[in-house]
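Student: This is a predicted model, with the sequence first.
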Amino acid sequence: MDDLIKVVRVLSDWANLPAPDFREWSQLVERARIPKPSQQTPQERSPDRDWPMMPAMVSIRGPLASAFEAEDVEIDAICVTGHALALGIAGPVQDIHAGRLRPRQIKLRILTANIDVSLPLPTHRQEEDAERVRQLRLRDRNIYVNTLHGALASLRDTHGIEVRMEFRGIPFTPLTELILLNGVEALFSYCKISARSVTDAKGDSVEVYDTVTSQGMMKRFNAASGYYADREFVTESYRWFNSIWETISTEGFSS
């Protein structure tokens, strides 16, 4: 209480107001501790009234389409291969070609696993399949990275939109996927690990343990929603992404 009254006196002096004495401040604190009457019994109260519900899983296409309505589009993503992001961006790219959208510039930064280092996932279930598994992941990553690169580069060539793309590798396999939009939104999902069969270029099957994504369904957090939890999640997500980008990531494709 002594520490509190010191703070109150400083603030009161700053505001040119008389500071309450110790007794008055103590009474204010005690009144604040008295629970307010409620028409609901504790059993009738729902925790959802006091805390925002966890965002439901949404398709990334809607948030991405909204993000491209801005004049300056900025997308940062950490993903397993870029599959979901490539599919999600296809819609806005088509809208730009059709004249329904016209951003001034697009900036894209992507972090994905560096295939040149030993990764824990995907991993072979048979030792002799090790190199085949590495080649399969390299193929998948290049397909979606090149899809993103080609789709956005076409906007620069045909519409004169300023496009900046950077792709960097990280020395681990992401177990979460995160897409950050225009500084205000975060799309997030966990990746599950499961056994599955993949097919190589020759049509032969390879058994692997791999990360399985949510197929374009992610939880949506918006810093402008009014919820403190959403705002903090978006802020911390940017800090996390930038900490990886600026330290352990290595340069990949850029244009």
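Tutor: Here it is on my side, so go on.
Student: alpha carbons only for contacts and neighbour counts from here, please
Tutor: Will do.
Student: ok now do the closest residue to residue 177 other than its chain neighbours, which residues does it touch?
Tutor: Among residues not flanking residue 177 along the chain, residue 79 sits closest, at 4.8 Å (Cα to Cα, 6 or more residues apart in numbering). Residues near residue 79 by Cα atoms under 8 Å, 6 or more residues apart in numbering: 110-112, 174, 176-178.
Student: Tell me which two in those residues are the farthest apart.
Tutor: Longest distance between any two of these is 13.6 Å, between 110 and 176; criterion Cα to Cα.
Student: any residues in contact with both of the two?
Tutor: 78-79.
Student: So which residues of the stretch 151-255 of the chain form helices?
Tutor: 228-245 (DSSP state H, counting those that start in this stretch).
Student: Kindly apply the preceding question to the stretch 1-150 of the chain instead.
Tutor: Under DSSP H, counting those that start in this stretch, the stretch 1-150 of the chain gives helices at 2-14, 22-33, 61-67, 83-97, 130-159.
Student: Those: which one's closest to residue 117?
Tutor: helix 130-159 (9.8 Å).
Student: ok, second structure coming up, stack it against the first:
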Amino acid sequence: MATERPGASDGGATPQEGARTAQQIAGELRSRIDRGVYRVGQLLPTQRELGADFGVSRDSIQRAMRDLQTEGWIESRQGSGSRVIRARRIHTPKARAGQPAPISLGPLISEAFEAEEVSLDACCLTAEALTDHVGVQADRVARGEVNPRSISLRLLLPSTEPKPAFPAAADDPGDTRPYERWAAMVEFHTGRLRDRLLALQRGKFVSDVDVKVRRAPVTPTHKLYLFNGSSALHGLYVVETRAMPLSDGTEVEALDILGLQSTLFHFEKTAFERARLIHNSLVQKVK
């Protein structure tokens, strides 16, 4: 890692040098977050510590942090530091003209938890990303940053029998190790998800928490998230052949669904649609 201080000869970086330095720092921090050096929910080192680490001025660090915050990687609060809220790139660059713009999962879940009554519905393969982001929001609730009265989560996942079509060994249909790895991941993440939310109720941070996890005999071709009944995030899974790491340190060539490469699209109810739903509800009550 370079430790050169741009502009040291004249006491400061030129705008061009500073911009390049900030971009490089932001890129390295993204990489560290992706690699798990800084995990979801963890505070980043202070700006002073990062400045010493990269050998640059605090101004360059601040520009890099602003980029990460704009992209939804971190959440910064005055006096509290910067906390990681996204551990992977789950959206792609700009959409073409006329198409819905891709967006990331973290900010939408963060916004959903600012409501008095939080409702999340999800259909996915492992619930890994959902668990990470809900964990960040659970920490916000425990710190008193948001105060929902109730949280309702409904999660639909593939059943274990019959086995989902993916992941599967690429060369040997009888090799069940990719399936066993997937099944263990699902149990781990759904357990974490349930425990984090129910702990909020036990700790009296939230009055009512309802978590339902159901299994269906299908292999999902897409991931779908619904937030408070007013917006949705949808993306198709990408099937690829890859070397899948196993718990014993070996690898197996497997056909796997890679959610990280999904293009996610955001859909939101318009004011007209909300008004129509309210109208229909009132008509039904009158009847």
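Tutor: In hand now; what should we look at? The shown structure was predicted, so the numbers you read here are calculated from the model rather than taken from an experiment.
Student: and the contacts of residue 79 of the first structure as JSON lines, adding neighbour count and distance to residue 219 of the first structure?
Tutor: Formatted as JSON lines, those follow (neighbours: other Cα atoms under 10 Å; distance: Cα to Cα, whole Å):
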{"residue": "110", "neighbour count": "23", "distance to residue 219 of the first structure": "19"}
{"residue": "111", "neighbour count": "27", "distance to residue 219 of the first structure": "19"}
{"residue": "112", "neighbour count": "24", "distance to residue 219 of the first structure": "20"}
{"residue": "174", "neighbour count": "19", "distance to residue 219 of the first structure": "17"}
{"residue": "176", "neighbour count": "17", "distance to residue 219 of the first structure": "12"}
{"residue": "177", "neighbour count": "24", "distance to residue 219 of the first structure": "10"}
{"residue": "178", "neighbour count": "23", "distance to residue 219 of the first structure": "10"}
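Student: Out of those residues, which is nearest to residue 55 of the first structure?
Tutor: residue 178 (14.5 Å).
Student: how about the residue nearest to residue 177 of the first structure, what's its match in the second structure?
Tutor: Aligned counterpart of residue 79 of the first structure in the second structure: residue 124 (TM-score structural alignment).
Student: same deal with residue 62 of the first structure?
Tutor: The alignment partner of residue 62 of the first structure in the second structure, by TM-score structural alignment, is residue 107.
Student: Trace residue 160 of the second structure over to the first structure, please.
Tutor: That one, residue 160 of the second structure, aligns with residue 115 by TM-score structural alignment.
Student: Residue 131 of the second structure: what's it in contact with?
Tutor: By Cα under 8 Å, 6+ apart, the contact set of residue 131 of the second structure is 189-190, 192-193.
Student: try 10 Å this time
Tutor: Neighbouring residues of residue 131 of the second structure by Cα atoms under 10 Å, 6 or more residues apart in numbering: 137, 188-194, 196.
Student: What does residue 174 of the first structure correspond to in the second structure?
Tutor: So, by TM-score structural alignment, residue 174 of the first structure is matched to residue 220.
Student: Revised request: answer the last question for residue 156 of the first structure.
Tutor: Taking TM-score structural alignment, residue 156 of the first structure has residue 201 as its aligned residue in the second structure.
Student: show me the contacts for that match.
Tutor: Applying Cα under 10 Å, 6+ apart, the residues contacting residue 201 of the second structure are 149-151, 207-210.
Student: Same list (these) but as TSV, adding distance to residue 262 of the second structure and neighbour count.
Tutor: Formatted as TSV, the contacts of residue 201 of the second structure follow (distance: Cα to Cα, whole Å; neighbours: other Cα atoms under 10 Å):
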residue	distance to residue 262 of the second structure	neighbour count
149	33	15
150	30	18
151	27	23
207	35	13
208	33	17
209	30	19
210	29	14
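Student: tally of neighbours for the nearest residue to residue 83 of the first structure once chain neighbours are set aside?
Tutor: Spatial nearest neighbour of residue 83 of the first structure, excluding adjacent residues (Cα to Cα, 6+ apart): residue 144 at 5.6 Å. For residue 144 of the first structure, the count of nearby residues is 18 (other Cα atoms under 10 Å).
Student: show me the contacts for the aligned partner of residue 144 of the first structure in the second structure.
Tutor: Using TM-score structural alignment, the equivalent of residue 144 of the first structure in the second structure is residue 189. Contact analysis of residue 189 of the second structure by Cα under 10 Å, 6+ apart lists 126-132, 195.
Student: swap in residue 63 of the first structure?
Tutor: Residues in contact with residue 63 of the first structure (Cα under 10 Å, 6+ apart) are 88, 181, 185-187, 220.
Student: From these, pick the one nearest residue 71 of the first structure.
Tutor: When the contacts of residue 63 of the first structure are compared against residue 71 of the first structure (criterion: Cα to Cα), the nearest one is residue 181, at 12.8 Å.
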